[in-house]
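> Test case, fold it:
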Amino acid sequence: MAASLTAFAAAASADTLFGAMEKAYVTNPTLNAARAGQRATDELVPQALSGWRPTVGVGGEVEALISTQRAVVPEADELVDAVINDEAVSGNLAIELTQPLFNGFRTVEGTKAAEARVDAGRQSLLETEQQVLFNVVQAYMDVYAFRQIVVLRKQDVAALEEQVRASNERFAVGEITRTDVAQSEARLAESKSALVDSQTNLARAVAKYIQTVGNEPGKLVYPKVVNLPKSMQMALDAAGEINPRLLAQAFVEVAANSDIGVARSGLLPSAGLLAGGQVSDPDFTEDQNENASAVFGASFSIPLYEAGLVYSQVREAKQRASQSRIQVIEIARDVRRAVVESWNAYVGLGEIIKNTRTQVSAAQLALTGVQQEYAAGTRTTLDVLDAQRELVFSQVLQVTAEKNRVVAGYQLLAAIGHLTAPRVGLKVPEYNPEENYQRVRNKWIGTSVETVE
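Next up, the predicted model:
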């Protein structure tokens, strides 16, 4: 009972893969920076909508004029020189309001383009979320696997140290030659080098884990892959519908098509209303001199020839739209490739794990038999060393295959578009980019923002 309680306590305090992903979902700086970037992208829509709104401006000026002149003036029946100083202060204040009515559909098309770019940004944010969560999976499984490999390498070193000790004893009584001892020592040195290499890989994996998750890994447990599709065709169908990278490029294509209309608006007429008022006073010292005026009117302009600039901009926009359309096809093919590769890797690694388990069991049995035959004098030292090497090789191969299968499973989820917090089932408050978008879409005034912390 005591052993069972100890094991239960250890499992309860272990770091799970979901726990690591949940922490990264909330605190990972790469993901939070992408969320902040999406909030900046949200501002494209109110900027485009500003084309419908009036603009109001106030301007004014104050001028002081001081002049001095010499003149001859009569005084007491005499003409004398005199200095005459003249001072005047004037000013005016004007207010102007303009209201666009039509600008060649620039605002309409610009708003469509901005909304499409916001949608594309949301899909890119999902792609970043998937990449961060997948990085967590990779880091988690690397630490888990290299910890096991380090243990296997240490066991190998201990076994070979025992083999060297036994070889020296048998050499001392003349049962084997110095060559046998040298073979044991060489294999021990090789095993120690492999141990150092594994420890280095483990340290690198721990550093990556801390970078991605934000804390040192505790006791890790082997995870399961959740919500995998039942067939590769189902995976391909789902990826074609929800893969965020593919959807992001589709929205980029929509924005590029709207950009054509934005460029073409330079060839169309524009019209608007204007209103204004002005108050001026040429001399503040005289109350009677104040003047006031008001103006109301409409304006329009029709471009006739813009030196070929707008025509070139329209052609450029069409080429950009064509490029975006082709890139949708390119990304769709790349997504399909990623799904097929991940699916086959996951299925293939399942078979490899079965084979490595058989290989480990057989290698363990073979090592035991060779050691018994070595003790009976029918096997050489090199036979024992080779059997030991084969066992460790198969054990490392099994650990690596088990790690790679989990990674391949989550890579398949990412290729489909399912490696997101709600689809995986993470117990965290889901980040909703729609909230900030609705806050700023119709905001007419104000500079205050809610930033991502």
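> alpha carbons only for contacts and neighbour counts from here, please
Noted.
> quick one, what contacts the spatially most central residue of the chain?
In the chain, the residue lying closest to the centroid (C-alpha atoms, centre = their mean) is residue 128, at 3.4 Å. By C-alpha atoms under 8 Å, 6 or more residues apart in numbering, residue 128 lies in contact with 31, 34.
> Give me the buried stretch members for the longest strand seen in the chain, please.
With secondary structure taken from DSSP state E, the chain has its longest strand at strand 78-102. Buried positions in strand 78-102, judged by neighbour count with 16 or more other C-alpha atoms under 10 Å: 90-92, 94, 96, 98-102.
> So which other helices or strands are in contact with it?
strand 55-75, strand 270-281 (3 or more C-alpha pairs under 8 Å, 6 or more residues apart in numbering; DSSP states H and E).
> tilt between it and strand 55-75?
Using axes from the mean of the first three to the mean of the last three C-alpha atoms, to 10 degrees, the inter-axis angle of strand 78-102 relative to strand 55-75 is 170 degrees.
> got the angle for strand 78-102 vs strand 270-281?
Between strand 78-102 and strand 270-281, the angle comes out at 160 degrees (the same axes, to 10 degrees).
> Confirm for me that residue 160 is in contact with residue 189.
No: between residue 160 and residue 189 there is no contact under C-alpha atoms under 8 Å: 9.2 Å.
> Residue 223: what secondary structure?
With DSSP: H, G, I helix; E, B strand; the rest coil as the basis, residue 223 sits in coil.
> how near is it to residue 15?
10 Å (C-alpha to C-alpha, to the nearest Å).
> quick one, which of these two is more surrounded?
Neighbours were counted for residue 223 and for residue 15 using other C-alpha atoms under 10 Å; residue 15 has more, 17 against 14.
> to compare against the first, here's another:
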Amino acid sequence: MICAKFVILIAATGVSAESLRAAVQYALTTNPSIRASQSEMRAAAFELMELRGEFLPVVTLDAESGYERIDDPSSLSVSDNDSTKPNNLIGLRAEIVLFDGFRRSNLVYANAARVDGSIFRLLDASETMALNATEAYIDVYRHRVLTEVAARNVTKHEEIGQRVTQLVEGGRLPYSDQLTIEDRIKSARLALLEVQRALRDADARYERVVGRKPTGGMSVPRAPVPASLQALTDQAVRNSFRVRFARTQIDQSRFQSEVELSDWYPRLTLNAGVSREINRNGVSGTRTDQGIGIGLRWTLYQGGRQAERSALAELNSRAVAQQEVAVREVTELAARTWNTYRTDLEATAQLDEQLRINALIVEVYGEEFDAAKRSLLDLLEVERARFNVEFEAVGARAGLAFSTYRALAAQSLLAEHFGVPRSQITLEPQFQERAKSGPTAVFDVAIEPLK
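This next block holds a predicted model:
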């Protein structure tokens, strides 16, 4: 295959080849947008860990020291009344919630869903990043091949120009053919300059996405693709991080509604405390108070509660609808990806065959031109046709390869395909699962630094 020859040529000129796998791995582990998403995810996890305090006692220490003067002859003795004396207070109080309408539990469940959602969102972003890096790599590869095609087109026209010059000098061709081939050579050189500019642009985008300049030879193998559109769609919907993120939004909305509705229930607390007073309230001497008991707070009536419940129900309906939107988007993405893949596959086969035929036509026209059976314009036109077909074939091959990786991304499998496990990107999305065994069980999860 002509494309294979180009790959060999490009690889031979490089210092050290960088594989597509290595480029994607580097992008996923160093790109600042991924690091920003990782920090956001870890912040959500730590905010969940903060809720541990909701299940522990709250202990407060109160202390006060100063001077006090009270004029109250009906309550104070003559010696204490209207006299200034130092007073001090120190007290220790503890409170633990016994029942709060399941507010704390639902708060944990809602935040666990939020953390899992941030993990799925990060994983979805990593799939997008892997696909962007893949596209940038293939784009550089494609423009390198197109540069070789354009350079060879210049060389071919220069060779024809030498033949034409000899024929013009020998009187076998008119001087107008000399001008014609010179014009075509300049056009071929301009086309090469344009491709070289596009290659530099592709290099710049590669450096932005991947994080380093493209070096060495490059090659683009195709990725495996499901056997049918239905198989691709089923796998995409089942694995999609976008859909799984939308599911966590439903859970988060549902549990957050329960948090809001917990105000409808009584709140019971166990309270205990001890305090020591010196010269308090104008009375000389010391006093020690100790106590333990149950506290109750219950809002029996508050207007607007029915509207609150209706609003929460609508928010939950919105989350359900957003999940349906995500499923439809993934289904459409799978269909468009499959359509592109099938089109590129057929186009590549047809263009390869067309390129083979064009190469034969150019060869025959060259022989007929030498035998004065074809004009220079005839030869140049078939050369133009061959160049255009070859140019298009390179793009089709690159597009076909990219569509196979796009199919993996639609299934949320691209990062793993390139050897980047989820554990290297984010935490395990199991916070909701852990919370099901008890709201406090989720606090046993260790959040280690990501490497």
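> who has more neighbours, residue 160 and residue 189 of structure 1?
Each of residue 160 of structure 1 and residue 189 has its neighbours counted (other C-alpha under 10 Å); residue 160 has more, 24 against 14.
> is it true that residue 384 of structure 1 lies in a helix?
Yes: counting by three-state DSSP, one finds residue 384 of structure 1 located in a helix.
> so what's it up against?
Contacts here follow C-alpha under 8 Å, 6+ apart; on that basis residue 384 of structure 1 touches 367, 370-371, 374.
> one more time with 7 Å, if that's ok
Contact analysis of residue 384 of structure 1 by C-alpha atoms under 7 Å, 6 or more residues apart in numbering lists 367, 370-371.
> top of the residues you listed by neighbour count?
Neighbour-wise, the contacts of residue 384 of structure 1 (other C-alpha under 10 Å) top out at residue 370, 22 neighbours.
> and that one, what pairs with it in structure 2?
In structure 2, residue 370 of structure 1 lines up with residue 365, judged by TM-score structural alignment.
> Residue 392 of structure 2 maps to what in structure 1?
Under the alignment (TM-score structural alignment), residue 392 of structure 2 pairs with residue 397 of structure 1.
> Show the contacting residues for its match.
By C-alpha under 7 Å, 6+ apart, the contact set of residue 397 of structure 1 is residue 356.
> Please, which helix or strand holds it?
helix 381-416 (DSSP states H and E).
> Quick check: that helix compared with structure 2, mean distance?
Mean deviation of helix 381-416 of structure 1 relative to structure 2 after superposition (mean C-alpha distance after the TM-score superposition for structure 1): 1.2 Å.
> any idea how far the next helix or strand after that helix is from the chain center?
Past helix 381-416 of structure 1, further along toward the C-terminus, the next helix or strand under DSSP H and E is helix 421-424. Counting by C-alpha atoms, centre = their mean, to the nearest Å, helix 421-424 of structure 1 is centred 17 Å from the centre of its parent chain.
> before we move on, the earlier item: helix or strand right after the longest strand of structure 1?
Following strand 78-102 of structure 1 toward the C-terminus (DSSP H and E): helix 106-172.
> For the next helix or strand after that next one, could you pull out the residues that count as buried?
Counting by DSSP H and E, the element after helix 106-172 of structure 1 in chain order, helix or strand, is helix 178-213. Buried residues in helix 178-213 of structure 1, defined by neighbour count with 16+ other C-alpha under 10 Å: 180-181, 184-185, 187-188, 191-192, 194-195, 198-199, 201-202, 205-209, 211-213.
> first to last residue in stretch 43-57 of structure 1, what's the distance?
23 Å.
> tell me how far that stretch is from the chain's mean position?
So, by C-alpha atoms, centre = their mean, the centroid of stretch 43-57 of structure 1 is 30 Å from its chain's centroid.
> got it, and stretch 325-344 of structure 2?
Using C-alpha atoms, centre = their mean, the offset of stretch 325-344 of structure 2 from its chain centre is 19 Å.
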